[in-house]
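Sequence first, predicted model second:
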Amino acid sequence: MNITENAKTVLEKRYLIRDAQGKALETVPQLFQRVASAIAQADRNYDPQADVEKTAQEFYDTMTDLRFLPNSPTLMNAGRDLGQLSACFVLPVGDSMEEIFEAVKQAALIHKSGGGTGFSFSRLRPRGSVVNSTGGVASGPISFMKVFNTATEAVKQGGTRRGANMGILQVDHPDILDFISCKSDNSEINNFNISVAVTEGFMQAVHAGEDYPLIDPRTKQEVGRLNAREVYDKIVDAAWRNGEPGIVFIDRLNRDNVVPSQGRIESTNPCGEQPLLPYESCNLGSINLAQMVKGEGKKEIDWDKLGQTVDTAIHFLDNVIDVNKYPIPEIDRVTKLTRKVGLGVMAFADLLMLLGVPYNSQEGVEIGQQVMGFIQRRAKEQSCRLAEQRGAFPLFGESIYKDETPIRNATVTTIAPTGTLSIIAGVSGGVEPVFAFAFIRNVMDGDELIEVNPLLRRRLEERGLYSDELMKKVIAQGSLQHIDEIPQDIKDVFVCAHDVSPQWHIRMQAAFQKHTDNAVSKTVNFPHSATREDVDKVYQLAYELGCKGVTIYRDGSRGSQVLNIGKVSKEAKSDEEPQAEPSSAQQQNRLEPRPRPAVTMGITEKVKIGCGNLYVTVNYDENGICEVFTNTGRHGGCPSQSEATARLVSIALRSGIDVQTIIGQLKGIRCPSTIRQPGMKVTSCPDAIARAIEKVMRSQNGGQMPSAVQEMERELNQGAREEEVDHSIAGMRFCPECGAPVVHEGGCVICRQCGYSKCG
């Protein structure tokens, strides 16, 4: 396989089968052989004489050529005992204690198996309603969302990542105002993405400035009225503040409900791209568009290759439905009634760069529409061919397609985020523009490795322009657009997410939505200086252009910024945040930690301890070492103890306590689980932390920040208010596993260095 070292590392770390001691039991090629062979077996369900070896080879070649990759649960679990291959599920939440906690249990089983869940809480009676059976008072949807959130926190998803959820509430629910603000505190409900289900009637009332009714979901009676524009403005304000909630145009989801006889679509998967009926699941996969070009010099789309890949991918995804081991019997039954699949794309930004077309251009939008239109037509044609051999989906006779040619799958296309998949393929994610063209990777000996987008590097080398010094300027600026040494024709094509105006983000999303059965996962990036009116305009444009939902993120709007790109005004502060009064500690002349810096660099070291592996990250800025955090491996122990030690060390470091004093206090502490095992290089978790700090002191010449990062630091907003770091999406700046910056894509954060991802 022609994969990058980073892709190989991600596959080895997250996807290979391992024994109880963590030793890999398969190679990367064997992983794909395992998956291809397992999925090909479904052919025998329809033809006992089927040549499954030939099918397996076709699937293997398509994956290892990086033309198509299925979603992560399929790569992880196909051919293994767990066998759960779906990424997306929607569960119903009924208005009784029994139904609510049945959904909690089912969600836990799904998270354990590696899937994500979507819920609508719109059926729950509002807060303050009388409960007839007990005479008590209902606590409302928000309180039960917190129950689901806590349960998610307790379940480690598939042994590799925490569970992700989507929470949706209908805009006419009486508790809608509480829902809009329920994530204003970034530490609350942090395993959920949330979206308001907006109706056509509500949007019409917004435009007319009229009131609209609030409906009690239990009695179906009007219980109040709100001004639609005021509610809409609250949604816009909350999204402007920290990106939550998103909006889902719920009537549009149901306009494309293939089997309305089975009920209304109420919710989507965690990233919003897959609307599903209760108990439905969907199997996703993505075509790598960077592989779909041909020609020397001037490139063009290879339509034949793309068509063949679509055919193989739809065959693959239909087989997944049959070999899948579903976590709940009802999901097995309902999924097979409609046999929904979701074929999407990754590397669209790379395709445009190969073609020499700007992302933020009408030509780019037209190519997006052309490519997705082709994929949609070809996917439906292949699904119809499969129906000839295998039969249409069981509910075809009562579907919206009943008078048309029989089709195997009720839906065939979905645009998913492809966070980790795009790392494996070494390309840009989904239909997003490139987030950053270059970044610095630190290694243990203190050297700086400059990572550069391979397409940009190749173009600059062809023109004799490439140099490490130039790339450091790109890193510091976050963009090519203001660098004089780079010609304008290259700047026009190599645009990153923050060079693309929010309007072009929406136009591109709408172009793909026109030819997508389900929906499009996309994040609309705003600069820090964007106003609420800017967010309003994008929401209105999304509504006008036919999008099914909108997710936005304003750079720097969350207390713990993911990664600032480009220049941010040093004077930029929220006009609603007054200057803080001196703290009591300052007034009494006590030590107080300096704020955590906006940019740090650091190293992560893997250390073997008595109960497993400990990963110690030590970060520093121009003032020295400022932060330590730890993460235990799958078989590690005492995570709370090591985290507590790391937090106290971080506070001490930023309070000015001498580093050598801290090292002296920690070094040599002994733990029985470590000292009783011969050959250990450390004596405990605190000892490992001390030794990692000591290495940084040596390798980084006292912990001084490299000059390129100092440049980046100066470009960032020094006035932005710093808040406590947590490990929710809202609070995540750096990867908790390797310490690299993470980025927002399609409702998730993704670390493009080690493959860590989190949604919700």
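Yep, it's here.

contacts and neighbour counts: CA atoms only from here.
Fine.

Burial check on Gly209, number of neighbours?
13 (other C-alpha atoms under 10 Å).

contacting residues around it?
Neighbouring residues of Gly209 by C-alpha atoms under 8 Å, 6 or more residues apart in numbering: Asn227, Ala228, Arg229.

Contact partners for the spatially closest residue to the second one that is not a sequence neighbour?
Meaning Ala228. Nearest non-adjacent residue to Ala228, counting by C-alpha to C-alpha, 6 or more residues apart in numbering: Val206, 4.8 Å away. When contacts are counted by C-alpha under 8 Å, 6+ apart, Val206 is found next to Asn227, Ala228, Arg229, Tyr232.

Thr152 now?
Here Thr152 is in contact with Ala107, Ala108, His111, Arg162, Gly163, Ala164, Asn191 (criterion: C-alpha under 8 Å, 6+ apart).

Go ahead and confirm the second one touches Thr150.
No: here Ala108 does not reach Thr150: they are 10.6 Å apart, not a contact under C-alpha atoms under 8 Å.

Counting neighbours, go ahead and name the busier of these two.
Remark: of Ala108 and Thr150, Ala108 carries more neighbours, 24 against 15, as counted by other C-alpha under 10 Å.

Would you tell me what helix or strand that one is located in?
helix 97-113 (DSSP states H and E).

now Val147
helix 141-154.

With distance to Ala290 as extra columns, can I get the contacts of Thr152 in a markdown table?
Formatted as a markdown table, the contacts of Thr152 follow (distance: C-alpha to C-alpha, whole Å):
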| residue | distance to Ala290 |
| --- | --- |
| Ala107 | 36 |
| Ala108 | 37 |
| His111 | 32 |
| Arg162 | 30 |
| Gly163 | 30 |
| Ala164 | 29 |
| Asn191 | 33 |
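
structure B:
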Amino acid sequence: MSVFADTIYRQKYAQEGENWPDTARRVAEAVMGPYLPELVEEMTQLITDRKFVPGGRYLYAAGKPFHQVQNCLLMKVGDSREEWADLMRRVTSGLMTGAGVGVVYSDLRENGAPVKGMGGTSTGPLALMEMVNEAGRHIMQGGSRRSAIWAGLHWWHPDIFEFIGMKNWSDAVRNLKEKDFNFPARMDGTNISVILDDAFFEAFHNPDHLLHEHAQLVYWQTVTAMLTTAEPGFSVDVGENAGEHLRNACTEITSRDDNDICNLGSITLPRISGPEEMARVVELATAFLLCGTLYSLTPYAEVDVTRTKNRRLGLGLMGVAEWLAMRSKPYGPDPELAELLTIYATSTEIAHRYADQLGVSRPIKTRAMAPTGTLAIIAETTSSLEPVFATAYKRRYLKGEDWHYQYVVEPIAARLAEAGIDPDTIDTAYSLAEDPERRIAFQAWVQRFVDHGISSTLNLPAFEKQSFSIPAFGNMLIKHLPDLRGVTCYPDGSRGGQPLTAVPYAEANGWEGYEYEEVGSGQACASGVCGV
């Protein structure tokens, strides 16, 4: 591992005295040993070689007394005071065990609606969203990891317009966020999405539809917010996925059922030698995640009931952009990649076969592409479907109560540079930012092979620097939305204290591994060696 990858691994996942091969063995033996012991050695080697990397909760919790290795919870909340209280119970229990939470609030009556039993009026769904956000602010997972939270509201809800604008912070708040990332702002720990269903697209495209004007207003106000303040995004559940609108915190796992749970691990595509090895890795990784549904504890009893029914797996991919770049292929659809994705899609049949062998329910769905932030760093590849963010960047992270950063040279950029290829020729999120349709179209193409969702953030220039208009972007996006499960945008600098900031390759090259502590608007070198 590089110095930076090793630093993140030890900071986040290593138990005392462990090296990466030790972690691989601990995880494989704990998760697969009781159920498929004949596969433990092969899985240990796959993890050691970083051809398959289980989700972070597996790396952190496998083998511990409290071994909750499945992660984010998918919830909805009903319209009564008892169900409000019950949601806070479930959220608190989930967050305190390391799970993220995603909640759909569409069943709640609107702000100002009468409450007959108690008298008075309802405060509406946004108030409960903020209560959950504040719970996440004060529950530090593992002592250093911010709680991950998502909130969704359907396009037809009466409070949807206030929801769309709820993260449009004032300039004063933005400035305070820039100075201190921990400064509290409304919903600052929660990602938000407007939920679109089949009825939305019918209303949007039909001028005679009773809700046509409403659908148009919701869409264009959301698009404007996406291009300016970054949120909300869109969550799309249409056709065969209709009704599957519950999401985990990063939105790649979807469900119809309350108290569902995600279950993640990713294949590192650039480390796979070809179709034959891909087939074996997909089989082993699918079997591993299925064992995880038997091994993992849950934060409260209702989760186990839903998990036993659905047994969702979230087998993902990372390094797609690196795989393309190492073959001098552009970021986009590719026949050779399609062959590997077709093999990847066999996870459904594999999961059913192993479920029958183990005598458990067959998983409803098996594939999801999670963002794989720290896992991609450990695997030294690009995250999920994302293009190379930048050839070099600063990455901010919380260590104890203080924010630090390190320079990161993108591994693919370093490898191409060593091969004599100019890193500046690589497709990056920054170079693709002026061509958003290329990003969106590629995500829609890959979605054909993924039965859950793809968590992917469309990086864009700052609003004032965007070369495309709001109408042009919106007209492009509406063409592709029915083929997506969701989309999120991030205009550069739209959130104070953003964790990744691109820097020139030459600035970071040679200074990887030095750790800097942020002090006010300046910096202090926490490693004791100030390289810049």
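Nice, I can see it. On a predicted model such as this, the values are computed, not experimentally measured, just so you know.

Now the TM-score, please.
In this superposition the chains share a TM-score of 0.86, using TM-score structural alignment, normalised by the length of structure 2; 496 aligned residues with a C-alpha RMSD of 3.0 Å.

thinking again about what came up before, using ChimeraX, make a named selection holding only the buried ones among the contacts of Val206 of structure 1.
This is the ChimeraX syntax for the buried subset of the contacts of Val206 of structure 1, where burial follows 16 or more other C-alpha atoms under 10 Å:
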select :228,229,232
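
Can you flag which of the contacts of Val206 of structure 1 belong to helices?
Among the contacts of Val206 of structure 1, the members falling in helices (DSSP state H) are Ala228, Arg229, Tyr232.

Can you tell me, leaving aside adjacent residues, what's nearest to the last one?
I take that to be Tyr232 of structure 1. Leaving aside its chain neighbours, Tyr232 of structure 1 sits nearest to Val206 (7.0 Å; criterion: C-alpha to C-alpha, 6+ apart).

Next, the aligned partner of the one you found in structure 2: secondary structure please.
Superposed on structure 2 with TM-score structural alignment, Val206 of structure 1 falls opposite Phe204. Per DSSP: H, G, I helix; E, B strand; the rest coil, the secondary structure class of Phe204 of structure 2 is helix.

What separation do you get for Phe204 of structure 2 and Leu210 of structure 2?
Using C-alpha to C-alpha, to the nearest Å, Phe204 of structure 2 is found at 10 Å from Leu210 of structure 2.

Make a markdown table out of the contacts of Gly209 of structure 1 and add distance to Ile250 of structure 1.
As requested, the contacts of Gly209 of structure 1 are exported to a markdown table (distance: C-alpha to C-alpha, whole Å):
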| residue | distance to Ile250 of structure 1 |
| --- | --- |
| Asn227 | 19 |
| Ala228 | 16 |
| Arg229 | 18 |
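
Leaving out the residues flanking it, which one is nearest to the residue positioned nearest the centre of structure 2?
The residue lying closest to the centre of structure 2 (C-alpha atoms, centre = their mean) is Cys250, at 3.3 Å. Counting by C-alpha to C-alpha, 6+ apart, Ser455 is the residue found nearest to Cys250 of structure 2 once chain neighbours are left out, at 6.2 Å.

What is the burial count for the equivalent of Met118 of structure 2 over in structure 1?
Under the alignment by TM-score structural alignment, Met118 of structure 2 pairs with Thr134 in structure 1. If you count neighbours by other C-alpha under 10 Å, Thr134 of structure 1 ends up with 7.

how far away is the residue lying farthest from the centre of structure 2 from Arg109 of structure 2?
Relative to the centre of structure 2, the most outlying C-alpha is that of Gly119, 40.7 Å out, by C-alpha atoms, centre = their mean. Distance of Gly119 of structure 2 to Arg109 of structure 2, given as C-alpha to C-alpha: 14 Å.

sorry, back to before: residue contacts, the residue nearest to the centre of structure 2?
Cys250 of structure 2 touches Ala148, Ile149, Trp150, Ala370, Pro371, Ser455, counting by C-alpha under 8 Å, 6+ apart.

Secondary structure and distance to Ala62 of structure 2 for these - can I get that in TSV?
Compiled in TSV, the contacts of Cys250 of structure 2 are given as follows (DSSP: H, G, I helix; E, B strand; the rest coil; distance: C-alpha to C-alpha, whole Å):
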residue	secondary structure	distance to Ala62 of structure 2
Ala148	coil	20
Ile149	strand	23
Trp150	strand	25
Ala370	coil	20
Pro371	coil	21
Ser455	coil	25
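
Now flag whichever of these is closest to Ala285 of structure 2.
Nearest to Ala285 of structure 2 among those, counting by C-alpha to C-alpha, is Ala370 at 14.9 Å.

ok, for that closest one, nearest residue in space, not its chain neighbours?
Counting by C-alpha to C-alpha, 6+ apart, the residue nearest Ala370 of structure 2 is Ser455, at 5.3 Å.

List the buried residues for stretch 157-167 of structure 2?
Along stretch 157-167 of structure 2, these residues count as buried under the neighbour rule (16+ other C-alpha under 10 Å): His157, Asp159, Ile160, Phe161, Phe163, Ile164, Lys167.

Just send these back as a markdown table, with secondary structure and distance to Phe449 of structure 2 too.
Converted to a markdown table, the buried residues of stretch 157-167 of structure 2 look like this (three-state DSSP; distance: C-alpha to C-alpha, whole Å):
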| residue | secondary structure | distance to Phe449 of structure 2 |
| --- | --- | --- |
| His157 | coil | 32 |
| Asp159 | coil | 35 |
| Ile160 | helix | 32 |
| Phe161 | helix | 34 |
| Phe163 | helix | 32 |
| Ile164 | helix | 31 |
| Lys167 | coil | 33 |
